[in-house]
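**Student:** my questions are about this predicted structure, shown below with the sequence.
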Amino acid sequence: MRLLADEAAPGEELLVSRDQGKVLAETWSKKPSKLNIPDTLLTSQHIIDVVNKTGVISPFFFSEGLRKDRLKKAAYEGRIGSKAYIFRDKNCPEKIFDSSTDEFLKVPRNSIVFVESDLDFRIPDFIALRFNLQIQHVHRGLLLGTGPLIDPGFWGKLCIPLHNLTDEDYEIPRDEGLIWIEFTKTTLSSDKTDKARPPQGGATEPRKEHWDIEKFLHKAADQYRGHKVPIKSSLPTMFEAANVSVKKSAEDAETAAGEAKSLRTLNLYAMVAAAIALAGLTMAFLSFNSGLSSRNEEIAGALKSETEAMRTALDRHVSDVDRYGSTSDDARASVPALRGDVERQRAEIDALSKQVSDLKAELDRVKPKPRDPNRPAG
């Protein structure tokens, strides 16, 4: 069973109760006196002296030799008070902890929780307090969301904002230490009062006390233009928006992947069709080239045969001219001219024959070579 705020652990002594602290503070505020305390950060003995005289905090426990002594050399431990609140979707604080029924305070992940202190503060004008979150909670991902100074003249309960920056809920036992409080003596003499502005209200107004943190939270949620805004972490909203964005990106990526797959399939079909068409064109070209080569060879052969026949006929004609050239003077006179015509025709025939031979050689050059069956492929 966890201890309540006003219960002493075995080995602890209650030096100042809540009621005693109130009486001490009211007495001191009416008639302060001189205390022999240096203007500096107070040690444990000076803390005890100030508490016993002024009731600056209560309840105040003292022990020696315990592993979890509340009083350290220059600080005193504060714990969770009777209640804690959180803002959810509504503009009003919702109570999430009651010390009469709950043994643990659960600080939800990525949230801000407002915790009441277990101590009553009635600070005289010559004392200023500072507090910080205990280091074990800092190392576990909690942050204290307020300034550490508690002004001289403050009477009331502390409202401590706790930020849980982790993605896991965090539990704090109600009898576990939460903050460390330091006590500093200001340069004001302990038997004097400071006429400067108090923590709340004006210098000439009656002292304002702050014992209900729920009331304070309602006031803090009120904006200057009159509407209320819930005091909560923006992290859950950011994470929700990020999750929606990630989900949409995943859906877009899946759609793009499907479209890319379809395009790859179409590209594959197009490549196959192109390959088939190219193969058909190649075969047609080879067939046409082969047919053309065969036809050209036939033409060249026919030309060559006709050329040879013309050459033979011309030679025979020349022989006839030579043989009959002496039979007639007129014929003999026309022989030189006829011989010249024959020789000119012979030259033309020879030139035509050479062109035919060149054409045949060119056809042989461009004709596809048959593949050697013994030569490896590739």
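**Tutor:** Received the coordinates, thanks. All values reported here derive from a predicted model rather than from experimental measurement.
**Student:** C-alpha from now on. contacts and neighbour counts both.
**Tutor:** OK.
**Student:** what's near enough to touch residue 53?
**Tutor:** 24, 28 (C-alpha atoms under 8 Å, 6 or more residues apart in numbering).
**Student:** tell me which element it falls in.
**Tutor:** Using DSSP states H and E, residue 53 sits in helix 44-54.
**Student:** how about residue 84?
**Tutor:** Going by DSSP H and E, residue 84 is part of strand 76-86.
**Student:** what do you get for residue 318?
**Tutor:** Using DSSP H and E, residue 318 sits within helix 235-324.
**Student:** before we move on, the earlier item: list the contacts of the strand holding residue 84.
**Tutor:** Counting by C-alpha under 8 Å, 6+ apart, 5, 70-71, 93-100, 105, 112-119, 174-182, 214, 232 sit against strand 76-86.
**Student:** over to stretch 336-353?
**Tutor:** By C-alpha under 8 Å, 6+ apart, stretch 336-353 touches 304, 307, 310, 311, 314, 318.
**Student:** just give the number of residues close to the residue lying closest to the fifth one once chain neighbours are set aside.
**Tutor:** Spatial nearest neighbour of residue 314, chain neighbours left out: residue 342 (7.1 Å); criterion: C-alpha to C-alpha, 6 or more residues apart in numbering. Burial measure for residue 342: 16 neighbouring residues, criterion other C-alpha atoms under 10 Å.
**Student:** enumerate the positions of the host helix or strand of residue 342 that are buried.
**Tutor:** Assigned by DSSP H and E, residue 342 belongs to helix 329-366. Of all the residues in helix 329-366, those buried under the rule 16 or more other C-alpha atoms under 10 Å are 335, 342, 346, 349, 353, 356, 357, 360, 363.
**Student:** ok, so of the residues you listed, who is nearest residue 155?
**Tutor:** Residue 155 lies nearest to residue 363 out of these, by C-alpha to C-alpha, at 116.5 Å.
**Student:** okay, one more to line up with it:
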Amino acid sequence: MKVSLEDFRNKVARLADAVDASQLSAEARHALFDEFDPYAGKIEPALLNAGHLATYATVTGMIEPFHPSDLEKPATYLVAAEGQVRYRNEKGHVERFYLSADPKKRDTESCVRDSVRLAPNSVCFLTLEPTFRMPSYIAARFNLLIRDVYRGLLVGTGPLVDPGFSGRLSIPIHNFTAQPYDIRAGEGLVYFEFTKLTWSNPAETPAEIAWVPAPLNDQPPFPSSKNRRKTLDDYLDLATGGGPPQHAIELTVAEIRTQAERTRNLLSFATIAGAIGVAGLVITCWQLFAGAQQFTADAQTELRGSRYQLAQEVQDIKDRVADLKRQLDSATRANSSPPNATSNK
């Protein structure tokens, strides 16, 4: 039967008081009811409504700690992240710390943080807060909050918790988007649903246990606040602030295409610049060659002029030498002739 959320929580509180009167720990209650269903024939095998979920969680020690305030929907229980966190940062180094908003955890854990940031296109391993002790006749499934699903986050496990499992759950959260998201300690992360299997109690069963309360058959209404979301855009506005998230791979591909286009433009520019450079080099070489040719021609002309002048000067010297030789010969003949007659008188 559907009752108000306030009435439902009051009934869960009375149920918890009856269980506390047993003075048995959650672990001891699990040992007692692991293979013995105290509500066989009273709660049928099916997806458990909120009242039956609270009954088994409290009586059998299935969820510890169990927070009735996180059971506000007809069939799902909200679970927060708290515990060990592991992921690789942008440098590839492993980050290790304990996620908790409880200051007392700093006394027992070396590194405590109250939030974790999911980087774009990354995976982060988170630990859920409670210890689960699943009876042999109950299984569980879980998934992310609808808000986080519309953000583009993905939980990377089964996500089935088999009957008989006992311990804490760690789950990988994938952020495939280009937007970072923060997860805070104590903030609801996943919704659990629980299903009772077909089951027969063993032939030898404990005698009737006086402190076991009657099952709670009621459930709260679906939260009216969630019914205000009518369209796809309503869900996206709540999750991202407007519009679908951008996939990190799409952004990377777009960046690669932009870089490729820039490279292509640079290569085109380099090709044009190279052609201009080659043309300039050819022109420069031609100018140097033409200058060398002109220099050679001028040098040859000057050399020919110098040779002609030198030949003329040599000829002048030869002519002067010949003239001097004639004068010398004449002088020699004059000195060697006999004296004239007047000199013999």
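**Tutor:** It's in. Please read these numbers as outputs of a predicted model, since none were measured by experiment.
**Student:** picking that back up, just the closest of the buried residues of helix 329-366 of structure 1 to residue 28 of structure 1, please.
**Tutor:** Using C-alpha to C-alpha, these come closest to residue 28 of structure 1 at residue 363, 127.8 Å.
**Student:** so which residues of structure 2 form strands?
**Tutor:** Here structure 2 has its strands, by DSSP state E, at 63-64, 77-88, 94-99, 112-113, 115-118, 122-128, 131-133, 138-144, 153-155, 160-161, 166-167, 170-175, 181-184, 188-196.
**Student:** Throw those strands into JSON lines and include mean neighbour count and distance to residue 32 of structure 2, thanks.
**Tutor:** JSON lines is the format used below for those (neighbours: other C-alpha atoms under 10 Å; distance: least, C-alpha to C-alpha, whole Å):
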{"stretch": "strand 63-64", "mean neighbour count": "20", "distance to residue 32 of structure 2": "15"}
{"stretch": "strand 77-88", "mean neighbour count": "21", "distance to residue 32 of structure 2": "24"}
{"stretch": "strand 94-99", "mean neighbour count": "18", "distance to residue 32 of structure 2": "32"}
{"stretch": "strand 112-113", "mean neighbour count": "20", "distance to residue 32 of structure 2": "35"}
{"stretch": "strand 115-118", "mean neighbour count": "18", "distance to residue 32 of structure 2": "37"}
{"stretch": "strand 122-128", "mean neighbour count": "20", "distance to residue 32 of structure 2": "25"}
{"stretch": "strand 131-133", "mean neighbour count": "21", "distance to residue 32 of structure 2": "12"}
{"stretch": "strand 138-144", "mean neighbour count": "20", "distance to residue 32 of structure 2": "15"}
{"stretch": "strand 153-155", "mean neighbour count": "20", "distance to residue 32 of structure 2": "33"}
{"stretch": "strand 160-161", "mean neighbour count": "16", "distance to residue 32 of structure 2": "20"}
{"stretch": "strand 166-167", "mean neighbour count": "14", "distance to residue 32 of structure 2": "14"}
{"stretch": "strand 170-175", "mean neighbour count": "19", "distance to residue 32 of structure 2": "26"}
{"stretch": "strand 181-184", "mean neighbour count": "16", "distance to residue 32 of structure 2": "35"}
{"stretch": "strand 188-196", "mean neighbour count": "20", "distance to residue 32 of structure 2": "18"}
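**Student:** compare those strands and give me the one nearest residue 271 of structure 2.
**Tutor:** strand 122-128 (40.5 Å).
**Student:** closest to residue 44 of structure 2 out of the strands of structure 2?
**Tutor:** strand 188-196 (7.5 Å).
**Student:** what span of structure 1 is that closest one aligned with?
**Tutor:** Aligned using TM-score structural alignment, strand 188-196 of structure 2 spans residues 177-185 in structure 1.
**Student:** quick one: the matching stretch to structure 2 mean distance?
**Tutor:** Per the superposition on structure 2, stretch 177-185 of structure 1 and its aligned residues are separated by 0.6 Å on average (mean C-alpha distance after the TM-score superposition for structure 1).
**Student:** residues making contact with that stretch?
**Tutor:** Contacts of stretch 177-185 of structure 1 (C-alpha under 8 Å, 6+ apart): 37-42, 47, 74-80, 126-134, 137.
**Student:** and the helix holding residue 318 of structure 1, how far out from the chain middle?
**Tutor:** Remark: helix 235-324 of structure 1 is offset 51 Å from the chain centroid, using C-alpha atoms, centre = their mean, to the nearest Å.
**Student:** and the angle for it with helix 329-366?
**Tutor:** Counting by axes from the mean of the first three to the mean of the last three C-alpha atoms, to 10 degrees, helix 235-324 of structure 1 points 160 degrees away from the direction of helix 329-366.
**Student:** what's helix 235-324 of structure 1 packed up against?
**Tutor:** Helices and strands touching helix 235-324 of structure 1, by 3 or more C-alpha pairs under 8 Å, 6 or more residues apart in numbering; DSSP states H and E, are helix 329-366.
**Student:** now for residue 157 of structure 2: which residues touch it?
**Tutor:** 171, 172.
**Student:** what do you get for the one 10 residues further on?
**Tutor:** Contact partners of residue 167 of structure 2, counting by C-alpha under 8 Å, 6+ apart, are 131, 132, 133.
**Student:** one step back: so where is the helix holding residue 53 of structure 1 in structure 2?
**Tutor:** Counting by TM-score structural alignment, helix 44-54 of structure 1 corresponds to residues 50-60.
**Student:** can you mark which positions in the matching stretch are buried?
**Tutor:** 50, 51, 52, 53, 54, 55, 56, 57, 58, 59, 60.
**Student:** and the two most separated of the residues you listed?
**Tutor:** 50 and 60 (15.3 Å).
**Student:** tell me the spacing between the spatially most central residue of structure 1 and residue 167 of structure 1.
**Tutor:** Nearest to the mean C-alpha position of structure 1, by C-alpha atoms, centre = their mean, lies residue 242 at 9.5 Å. Applying C-alpha to C-alpha, to the nearest Å, the value for residue 242 of structure 1 to residue 167 of structure 1 is 15 Å.
**Student:** ok, residue 45 of structure 1 next?
**Tutor:** In terms of C-alpha to C-alpha, residue 45 of structure 1 sits 42 Å off from residue 167 of structure 1.
**Student:** now do residue 100 of structure 1
**Tutor:** Taking C-alpha to C-alpha, one finds residue 100 of structure 1 at 28 Å from residue 167 of structure 1.
**Student:** for residue 133 of structure 1, what is the corresponding residue in structure 2?
**Tutor:** Under TM-score structural alignment, residue 133 of structure 1 pairs with residue 144 in structure 2.
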